[in-house]
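# okay, sequence plus prediction incoming.
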Amino acid sequence: MARVVRFHEHGGPDVLRIEDINIPKPDRGEVRIHVKALGLNRAEALLRSGNYIETPAFPSRLGLEAAGIVETVGEGVRDIVPGDAVSIVPPVSMVRWPAYGELVTFPAAFVVKHPPSFSWETAAAMWMQYLTAYGALIDIAKLHRNDFVVVTAASSSVGLAAIQIANMVGATPIAVTRTSVKKNALLSHGAAHVIASAEENLESRLKEITGPDGVRVVLDPVGGRIFEPLTAAMSRGGILIEYGGLSPDPTPFPLFAVLSKVLTLRGYLVHEIIGDPARLEAAKAFILDGLMSGALKPVIAKTFPFDQIVEAHRFLESNEQFGKIVVTV
């Protein structure tokens, strides 16, 4: 028996329950892990509230990221043994392989041994944010030195990861946040420029910063009205990658900007990287190299104990965090 987090109906954070259930032994190709820390993601709040791409059967579990110690392995598992310190690459289905629990089972393909120098909090906080940012900026947009890249929702864990990756390859990250409250923090965490979209004219500020070169790459999880000023400031042949839809407003299609500048507007899910073994291996190598060199370093907004998972989800939905929320087990 082990304690896990489940919910029996859709709703707010209060529907989450910590319950004791039996965790079966790992099947062939699977690994069972004693969890030490969890990384929280907005997708988990969406699943809980009934707004995610998966439809759970109740009672449902949840969670995409964890780190811990291997307890036992199933048949056919090689290179991973009991006692290894590991972290979990987010699976395609968190309903099938949930991470919120004291003891969890995952396919060995999603289990990564990590250097002992990594803390449990760091190990639990790295894969979703860096895989998402890497897949968009490096794998798809081919971000390179001297590019201007706009990162909206910049104080989120993915936003901060994108800023770090941009600096790692020599690009210039422009952070977009709603107000100037987080401006100094974003500058201190690597943003070359910060624009407060509720206080400044986004289009004119972007054109002022980038000059005739314009913005080649935009990474946006917001949508809505921001599309028009973003595309107006983009360079010919630029690419806007949309990986969310946080805005409640309709998203206009900026037809004339797209036509006149030959822009690419592309939807993106991190599952593209996770579901392709070759692309995933390239991503893991890039991220681990960056973490070992210090170019990449997860920013932890706040840490909660496992018993406070409801409070952790309330904080997740408050939009007050700067970086990643971690739960220790």
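Looks like it came in fine.
# for the rest of this, base every contact and every neighbour count on C-alpha atoms.
Noted.
# identify the residues contacting the residue nearest to residue 73 when sequence neighbours are not counted.
Nearest residue to residue 73 in three dimensions, chain neighbours excluded: residue 31, at 4.5 Å (CA to CA, 6 or more residues apart in numbering). Residue 31 makes contact with 70-74, 77, 105-108, 111 under the criterion CA atoms under 8 Å, 6 or more residues apart in numbering.
# need the residues you listed in JSON lines (columns: neighbour count, distance to residue 2 and secondary structure).
Output for these, formatted as JSON lines (neighbours: other CA atoms under 10 Å; distance: CA to CA, whole Å; DSSP: H, G, I helix; E, B strand; the rest coil):
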{"residue": "70", "neighbour count": "24", "distance to residue 2": "15", "secondary structure": "strand"}
{"residue": "71", "neighbour count": "17", "distance to residue 2": "13", "secondary structure": "strand"}
{"residue": "72", "neighbour count": "18", "distance to residue 2": "15", "secondary structure": "strand"}
{"residue": "73", "neighbour count": "24", "distance to residue 2": "17", "secondary structure": "strand"}
{"residue": "74", "neighbour count": "18", "distance to residue 2": "19", "secondary structure": "coil"}
{"residue": "77", "neighbour count": "16", "distance to residue 2": "23", "secondary structure": "coil"}
{"residue": "105", "neighbour count": "26", "distance to residue 2": "12", "secondary structure": "strand"}
{"residue": "106", "neighbour count": "23", "distance to residue 2": "15", "secondary structure": "strand"}
{"residue": "107", "neighbour count": "20", "distance to residue 2": "19", "secondary structure": "strand"}
{"residue": "108", "neighbour count": "21", "distance to residue 2": "21", "secondary structure": "helix"}
{"residue": "111", "neighbour count": "24", "distance to residue 2": "20", "secondary structure": "strand"}
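# putting a second one here so we can go through both:
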Amino acid sequence: MPRVVVFDEFGGPDVLHVVEDPVVEPEPGEVRVRIEAFAVNPLDEMVRSGAGFVPVPLPHARLGIEGTGVVDALGPGTTGLRVGEPVILAAVPDAHVTGSYAEYTTLPASQVIARPAGLGIPEAAAVWVGYSTAYGALVEKAGMRPGDHVLITAASGAVGRAAMSIARYIGAVPLALTRHTGKKDELLAAGAAAVVATDRMDVVESVRDLTAGTGADIVLDMVGGPGQQQLLEAARPGGTLITAGFLDPRPAPSPEDTTLKTFRYRGFDHTLDAVVVQRMAAFLNAGVRLGALRPAIDEVFTLDNVVEAHRHLEKGVHAGKIVVTVRPRR
């Protein structure tokens, strides 16, 4: 039988183990995907440790909100896809049941998109969450335009890197925020127009200097917490703050500037909307075709080494996405 990664209790990486489960036949409107690779995301770590935002029933819970593979079977009446077609999982809202950490998953056909030509399997596994989140937050929510100065926190992470690429692609000016000066060259190479390193620089003063005194038009905050106060001060009056991350669970301050537009963004705001997903897919396809959008891969593991992949994630030293490849047994 096919293999799937599950956990029966919350805890560290060692709670993950590989078991065998029967394949699930797709119902009308569903598709079964043979997974070729999946990416490991911070949300997976949170869910595995018991710190997720929604209850996860145990035992035998699955993980995985991102992956790529080929269509293995179609449910009755399912159209728009063909068996053998390479696809990307666009949404896995019930990951504890249908997560991508497996050889096969079955989900609604509306939750997969065609894999962009030109992406290898590890890249395809790692592209969607980062780029769809950055695109949804910056383009769909904030209405980012050419010339906008965009301040991006946690810039070395997957969403941060995607946000810099998308800003560059549109003609905006990405300003990367990091805690470590040593990451400056890496972030400049990844597309930042300038880097603000908080271990040596004042955030507000630096952003003012980089924007001729006006402040950032858009702030994309992937961290949250009390440090958001500096981001509020670094934004221009009438600008936009989007909070899309949860790295700091402490309460964030309320903005004193009533002209500042603030949004709380979650990926499922858009990835469950078929119309927006098609816009995202078209944008991604064009960017990949032109070479402007491509995810950075840090390290690739195999399914048997999924525990090591999670240990690597917890170290916090990765520069790019962590990917796990899946090769079904014959």
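Yep, that arrived. Everything quoted here is computed from the prediction, not taken from an experiment.
# hmm, back to that, preserved in the second structure, out of the contacts of residue 31 of the first structure?
With both residues aligned by TM-score structural alignment, their matches' CA atoms under 8 Å, the contacts of these that the second structure also has are 70-74, 77, 105-108.
# if we can go back for a sec, what strand or helix carries the residue nearest to residue 73 of the first structure?
Following DSSP states H and E, one finds residue 31 of the first structure within strand 30-39.
# mean offset of that strand relative to the second structure (after superposition)
Once the two are superposed, strand 30-39 of the first structure sits an average of 1.2 Å from its aligned residues in the second structure (mean CA distance after the TM-score superposition for the first structure).
# the next helix or strand after that strand vs the second structure, average offset?
Where DSSP H and E defines the elements, the next helix or strand beyond strand 30-39 of the first structure is helix 42-49. With mean CA distance after the TM-score superposition for the first structure, helix 42-49 of the first structure departs from the second structure by a mean of 0.9 Å once superposed.
# list the residues that contact the nearest residue to residue 26 of the second structure once chain neighbours are set aside.
Distances taken as CA to CA, 6+ apart put residue 75 closest to residue 26 of the second structure, at 4.6 Å, once the chain neighbours are dropped. Taking CA under 8 Å, 6+ apart, we find residue 75 of the second structure in contact with 25-31.
# among those residues, which pair sits farthest apart?
Between any two of the contacts of residue 75 of the second structure, the greatest separation by CA to CA is 11.5 Å, found for 25 and 29.
# so what's the residue count around residue 282 of the second structure?
Counted with other CA atoms under 10 Å, residues neighbouring residue 282 of the second structure total 13.
# before we move on, the earlier item: now the buried members of the contacts of residue 75 of the second structure.
Buried members of the contacts of residue 75 of the second structure, counted by 16 or more other CA atoms under 10 Å: 26-27, 30-31.
# now those as CSV including distance to residue 58 of the second structure?
Below are these laid out as CSV (distance: CA to CA, whole Å):
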residue, distance to residue 58 of the second structure
26, 24
27, 25
30, 25
31, 25
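# closest one of those residues to residue 159 of the second structure?
For those, the minimum distance to residue 159 of the second structure (CA to CA) is 27.7 Å, reached by residue 31.
# what's the counterpart of that closest one in the first structure?
Superposed on the first structure with TM-score structural alignment, residue 31 of the second structure falls opposite residue 31.
# the host helix or strand of residue 132 of the first structure vs the second structure, average offset?
Assigned by DSSP H and E, residue 132 of the first structure belongs to helix 127-134. Superposed on the second structure, helix 127-134 of the first structure shows a mean distance to its aligned partners of 0.6 Å (mean CA distance after the TM-score superposition for the first structure).
# quick one: residues contacting residue 238 of the first structure.
215-217, 261-264.
# one more: residue 223 of the second structure?
When contacts are counted by CA under 8 Å, 6+ apart, residue 223 of the second structure is found next to 153-154, 243-248.
# just give the closest residue to it, not the sequence neighbours.
Counting by CA to CA, 6+ apart, residue 247 is the residue found nearest to residue 223 of the second structure once chain neighbours are left out, at 4.6 Å.
# ok, that neighbour - contacts?
By CA under 8 Å, 6+ apart, residue 247 of the second structure lies in contact with 222-224.
# corresponding residue for residue 278 of the second structure in the first structure?
In the first structure, the residue matched to residue 278 of the second structure (TM-score structural alignment) is residue 281.
# helix or strand for its match, which one?
Assigned by DSSP H and E, residue 281 of the first structure falls in helix 277-293.
# angle of that helix against helix 127-134?
Angle of helix 277-293 of the first structure versus helix 127-134, following axes from the mean of the first three to the mean of the last three CA atoms, to 10 degrees, is 110 degrees.
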